[in-house]
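>>> Sharing a model that was predicted from the sequence below.
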Amino acid sequence: MGNPRARYTQEFMIEAVRMVRGGQSMAAVAKILGISPKTLHNWVKADTAGKLNGAGKQVSAEQMEIARLRAELARVKMERDILEKAGGVLREGVGMKYAWIERHSRQWPVSLLCQALGVSPSGYHARKARDIDTERPRRRISHDSLLVHIKAVHAQSKGEYGWPRVWKKLLAQGIRVSKDRVQQLMKLHGIRAKTKRRFKATTDSNHSLPVAPNLLQRDFSPGRPDQAWSTDITYLWTEEGWLYLTVILDLFSRQVVGWSMQPHMRTELVSEALRMAWFRRRPQAGLIVHSDRGSQYCSREFQDLLKGYGMRSSMSRRGNCWDNAPTESLWGSLKRARILGQRFATRREAMDEVIDWLSFYNHSRLHSTLDYVSPMQFEQDWHAAQNQRVA
């Protein structure tokens, strides 16, 4: 690749700030995105002042790597401090570890405490919720009270959730109620998920460019993160004209690891999304990137970019949307949740809506394929389990 250069896109900076605003620590977000805490601090400060800009700032790959190493060193120092203070707790049972994490949760991030002590963050939060639940007397929640909780969850998802996800979210909040009761109450009050609508494809496969074989073969459940990604293009209408969106989806956790939005469908659209995903994740060589046979993906520019990153190209069979079903499903969820019935005066309005949903999707949306946890939580739980096995 020679000396590749990265760009902090406006969307990338907005997503980073949004993660901090969502309650994650500055150090944790910097580590996840592979940027320096100082850079992230500057973005948050600029956002507070209403002056977040700098899209397109050129940063060398060497500088990016130095920033990533600094963030990693900071994390290691924090973990070392935790281990020194934890002392004999490491030899105790899970209950003692959870209690120690609770006592020190204001000093260090819970995710880092769990990682250092070799326990799962989801396990800690589940145990905490059970402890709180057992401390208060069990009472049957009234219909009126339950309806308020249902409407709040439904509104939080902006109408995207049907009864299965509403029920799962209520359970996660510690509200013990049967799924039949939630389903009946939602039906009685006309609370339902937004309906589906078909959208035409954007693929132009009528070209003479070389086509890659289907390496994925509909194996949508790889065994680890950054083993197989899928990508696709969709479009949104605004009063200023069309806005085209492409994403890079990690098939292990179904997390959106890269995206790009442009007023055109040129190769630059898909290349920018791939660059963002690579700089955020830095995957090992051999990763499969699956797409359709569109001319953007078959182009020499995109194929050279894949080769430079050590990635392998995989493509669906002609006219077969099922070969890229997870990304097609993502488009359906996005459009049902945020696009149907909306009118966007500008492309910027549409981009803001999409970015807001992508943040919700990655951090909070309960994913049925992942046993109703969010993509980021699923991946964090997997890493915690791996660390626990090593320990």
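It's in.
>>> Please make it C-alpha for all contacts and neighbour counts, starting now.
Fine.
>>> on contacts alone, who are the packing partners of the longest helix anywhere in the chain?
In the chain, taking DSSP state H as the definition, the longest helix is helix 61-86. For helix 61-86, the packing partners by 3 or more C-alpha pairs under 8 Å, 6 or more residues apart in numbering; DSSP states H and E come out as helix 26-33, helix 110-117.
>>> export the ones you listed to CSV and tack on mean neighbour count and distance to residue 134?
Converted to CSV, the helices and strands packed on helix 61-86 look like this (neighbours: other C-alpha atoms under 10 Å; distance: least, C-alpha to C-alpha, whole Å):
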stretch, mean neighbour count, distance to residue 134
helix 26-33, 20, 32
helix 110-117, 22, 22
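>>> among those, which is nearest residue 294?
helix 26-33 (29.2 Å; C-alpha to C-alpha).
>>> Just want the angle from the closest one to helix 110-117.
For helix 26-33 against helix 110-117, the angle by axes from the mean of the first three to the mean of the last three C-alpha atoms, to 10 degrees is 80 degrees.
>>> what inclination does helix 26-33 have with respect to helix 61-86?
130 degrees.
>>> Run through who's touching helix 26-33.
Contacts to helix 26-33, defined as C-alpha atoms under 8 Å, 6 or more residues apart in numbering, come from residues 16, 19-20, 36-37, 40-41, 68, 71-72, 74-75, 109, 280-281.
>>> Helix or strand next in line after that helix, which one?
helix 37-48 (DSSP states H and E).
>>> Looks to me like residue 332 is in a helix.
Yes: the assignment for residue 332 by DSSP: H, G, I helix; E, B strand; the rest coil puts it in a helix.
>>> contacting residues around it?
Shown in contact with residue 332 (C-alpha under 8 Å, 6+ apart): 196, 197.
>>> how much space is there between it and residue 200?
12 Å (C-alpha to C-alpha, to the nearest Å).
>>> same deal with residue 162?
From residue 162 across to residue 200, the span is 25 Å (C-alpha to C-alpha).
>>> So which of those two has more stuff around it?
With neighbours defined as other C-alpha atoms under 10 Å, residue 162 and residue 200 compare such that residue 162 has more, 17 against 7.
>>> Name the nearest residue to that one, sequence neighbours excluded.
Leaving out its chain neighbours, the residue that sits closest to residue 162 by C-alpha to C-alpha, 6 or more residues apart in numbering is residue 193, at 4.4 Å.
>>> so where do the strands sit in the stretch 251-391 of the chain?
Counting by DSSP state E, counting those that start in this stretch, the stretch 251-391 of the chain has strands at residues 255-262, 288-291, 312-315.
>>> quick one, which of those is nearest to residue 301?
strand 312-315 (12.8 Å).
>>> For the closest one, which helices and strands make contact with it?
In terms of contacts (3+ C-alpha pairs under 8 Å, 6+ apart), strand 312-315 is packed against strand 288-291, helix 300-308.
>>> Repeat the analysis, applying 10 Å as the threshold.
Using 3 or more C-alpha pairs under 10 Å, 6 or more residues apart in numbering; DSSP states H and E, the elements in contact with strand 312-315 are strand 228-238, strand 288-291, helix 295-298, helix 300-308.
>>> here comes the other one, which I'd like you to weigh against the first:
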Amino acid sequence: MAKERNIYNRIFKENVVKLSYEKKNLKEFANELGIAPCLLTKWRKDYQKFGEASFQGSGNLRVHPENRFSFELEKNYKKSELRFEILKKAYPYLYQGRIEVYNFIKNNEKKYSISEMCRVLNIKSGTYNRWKNNGISEKQRQIAILKKNISLIFLRSKKYYGRGKITQKLNDQGYKISQKQVSFYMNQLGLRKIAKRKFKITTDSKHTHYISPNVLNRKFTVNSSSKVWVSDITYIQTKKGFLYLTIIMDLYDRKIIGWSLGTELTTLKTTLAAWEMAKSNRTILKGMIFHSDRGVQYANKAFTSELNSYQCIRSMSRKGNSLDNAVSESFFNSLKRELIYRKSKLITQKLMKAEIYEFIENWYNKKRIHSALNYLTIEQFNEITNL
């Protein structure tokens, strides 16, 4: 039969060690207490090293009181590092709904503690354990898939799309869902598109050039290309001053067919440069309406002579009425909301030029869906109308 092992508590050990310093013979003292001399020697060494923190019990770290502060700092630092590591790895799943977060926890149970992951990801451990043991209903599974698809559409649009465009994309995939439902799930997932900012008027209309009447008169829907082109200019702030972006859009398919970006507001660098690109991309029809604001870059002789040479009909917005050129304004609002305002700090002109090119040529003209085109991309719209 195995000999029963004696268990001594912390107070007993401390008292024995303190009393042992008053004894001349440790062996005799250990025998009086019924303790093995080697055990008493071990207790004394521990006490010399850790002081009152010597006998904490199994599973508890021993730290000398003089080192307690630095130990706690290091402990908290390591805990913060661990929590940051968990959050960093879990971040892609946070926008995909609760079930995806549960799956992340389950797949990482061997690497991190469940309680720590639940704490970092704001999940109740009891709720997670019930999910793990009981699974989810078919309805919950379908909702989880729907949320995942909403998140994917939102993130693939670089967080540009709101509930309207996301609803259309989901309906294209076969879902029967309303904007109200999509808005509800987006709120649950914490998905927010960049809010609009108030547009600043930059037009210089204080000149003596001829002002054309508003021929377009807000008729923004046309039935074929090169019937109406609209144009506008805006400024974009960078690390070193402003860049000025001029665009020309065909109202038929809302494509940006000409644009220029530079540091000067001269006619040569703005409207004429954008016009040259537009001419190379689309055929100009006799009697085409060219609509703009009253800015000097559109009203001066150099640009109007160019329009007249192609027998275009000039049209200009009424004074101080940006809605007369609402489609161009809408493009700039999208550009600034979806690209410019998302920057936490100003970037260089070189980098901004690259990002503007990417936005116009690869995103807006090719991949972005447009509500004015029945939620189709420009390429899809042209494919359907050319059948």
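Perfect, thanks for sending it. Note that this is a predicted model, so its numbers are computed, not measured.
>>> Got a TM-score for the pair?
TM-score for the superposed pair, counting by TM-score structural alignment, normalised by the length of the second structure: 0.61. Supporting figures: 247 aligned residues with a C-alpha RMSD of 1.9 Å.
>>> Hmm, residue 252 and residue 228 of the second structure touching each other?
Yes: contact status for residue 228 of the second structure versus residue 252: in contact at 7.4 Å, counting by C-alpha atoms under 10 Å.
>>> would CSV of the helices and strands packed on strand 312-315 of the first structure with distance to residue 27 of the first structure be doable?
CSV is the format used below for these (distance: least, C-alpha to C-alpha, whole Å):
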stretch, distance to residue 27 of the first structure
strand 228-238, 26
strand 288-291, 30
helix 295-298, 35
helix 300-308, 30
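>>> Quick one: closest of the ones you listed to residue 319 of the first structure.
strand 288-291 (12.0 Å).
>>> mean offset of the closest one relative to the second structure (after superposition)
With mean C-alpha distance after the TM-score superposition for the first structure, strand 288-291 of the first structure departs from the second structure by a mean of 0.5 Å once superposed.
>>> what does stretch 143-155 of the first structure give?
Stretch 143-155 of the first structure sits 1.8 Å off on average (mean C-alpha distance after the TM-score superposition for the first structure).
>>> what sits up against that stretch?
Defining contact as C-alpha atoms under 10 Å, 6 or more residues apart in numbering, one finds that stretch 143-155 of the first structure is touched by 140-141, 156-163, 165-167, 169-170, 173, 175, 177, 181-182, 185-186, 189, 191-193.
>>> Let's see that with 7 Å instead.
Contact with stretch 143-155 of the first structure is made by 161, 166, as judged by C-alpha atoms under 7 Å, 6 or more residues apart in numbering.
>>> do stretch 224-232 of the second structure as well
With C-alpha under 7 Å, 6+ apart, stretch 224-232 of the second structure has contacts from 246-252, 283-285, 288-293, 328.
>>> Return a PyMOL selection command for the buried portion of those.
One line in PyMOL is enough to select the buried members of the contacts of stretch 224-232 of the second structure, burial here meaning 16 or more other C-alpha atoms under 10 Å:
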select buried, resi 246+247+248+249+250+251+252+284+288+289+290+291+292+293+328
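>>> can you redo the helices and strands packed on helix 61-86 of the first structure as CSV with distance to residue 130 of the first structure?
Converted to CSV, those look like this (distance: least, C-alpha to C-alpha, whole Å):
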stretch, distance to residue 130 of the first structure
helix 26-33, 26
helix 110-117, 17
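>>> between the ones you listed, which one is nearest to residue 211 of the first structure?
Of all those, it is helix 26-33 that lies closest to residue 211 of the first structure, at 32.3 Å by C-alpha to C-alpha.
>>> So which bit of the second structure is that closest one matched to?
Using TM-score structural alignment, helix 26-33 of the first structure lines up with nothing in the second structure.
>>> again with stretch 308-326 of the first structure
Stretch 308-326 of the first structure maps onto residues 309-327 of the second structure, going by TM-score structural alignment.
>>> mind listing what's buried in that stretch?
312, 313, 314, 315, 316, 317, 318, 322, 324, 325, 327.
>>> Can you pick out the most distant pair from these?
The span of those, defined through C-alpha to C-alpha, is set by 312 and 322 at 22.1 Å.
>>> ok, for residue 176 of the second structure, nearest residue in space, not its chain neighbours?
Nearest one to residue 176 of the second structure, counting by C-alpha to C-alpha, 6+ apart, is residue 170 at 7.8 Å.
>>> Against which helices or strands is the host helix or strand of the one you found packed?
Using DSSP H and E, residue 170 of the second structure sits in helix 163-172. When contacts are defined as 3 or more C-alpha pairs under 7 Å, 6 or more residues apart in numbering; DSSP states H and E, helix 163-172 of the second structure packs onto helix 179-189.
>>> what about the helices in the stretch 251-387 of the second structure?
Remark: helices assigned in the stretch 251-387 of the second structure by DSSP state H, counting those that start in this stretch are 271-281, 296-299, 301-309, 326-335, 349-357, 378-385.
>>> Can you say which of those is nearest to residue 46 of the second structure?
helix 349-357 (62.6 Å).
>>> if I line the two up, what does residue 280 of the second structure land on in the first structure?
Aligned by TM-score structural alignment, residue 280 of the second structure pairs with residue 279 of the first structure.
>>> how about stretch 114-123 of the first structure, aligned to which bit of the second structure?
Alignment note (TM-score structural alignment): stretch 114-123 of the first structure is unmatched in the second structure.
>>> Report the separation between the two terminal residues of that stretch.
Start-to-end span of stretch 114-123 of the first structure (C-alpha to C-alpha) is 9 Å.
>>> Over to stretch 362-369 of the first structure?
14 Å.
>>> List the buried residues of it.
So for stretch 362-369 of the first structure, counting by 16+ other C-alpha under 10 Å, buried means 362, 363, 364, 365, 366, 367.
>>> So which bit of the second structure is that stretch matched to?
So stretch 362-369 of the first structure sits over residues 365-372 in the second structure, by TM-score structural alignment.
>>> quick revisit: report the distance from the match of stretch 308-326 of the first structure to the chain centre.
The chain centre lies 36 Å from the centre of stretch 309-327 of the second structure; the measure is C-alpha atoms, centre = their mean, to the nearest Å.
>>> Might you report the residue contacts of the most centrally placed residue in the second structure?
Computing the C-alpha centroid of the second structure and ranking residues by C-alpha atoms, centre = their mean puts residue 159 first, at 6.0 Å. The contact partners of residue 159 of the second structure, by C-alpha under 7 Å, 6+ apart, come to residue 193.
>>> hang on, the earlier thing: how about TSV for the strands of the stretch 251-391 of the first structure, with distance to residue 79 of the first structure added?
What follows is those, written out as TSV (distance: least, C-alpha to C-alpha, whole Å):
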stretch	distance to residue 79 of the first structure
strand 255-262	26
strand 288-291	33
strand 312-315	36
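>>> Those strands: which one's closest to residue 337 of the first structure?
strand 255-262 (16.3 Å).
>>> Mind reading off the mean deviation between the closest one and the second structure?
Counting by mean C-alpha distance after the TM-score superposition for the first structure, strand 255-262 of the first structure comes out at 0.8 Å.
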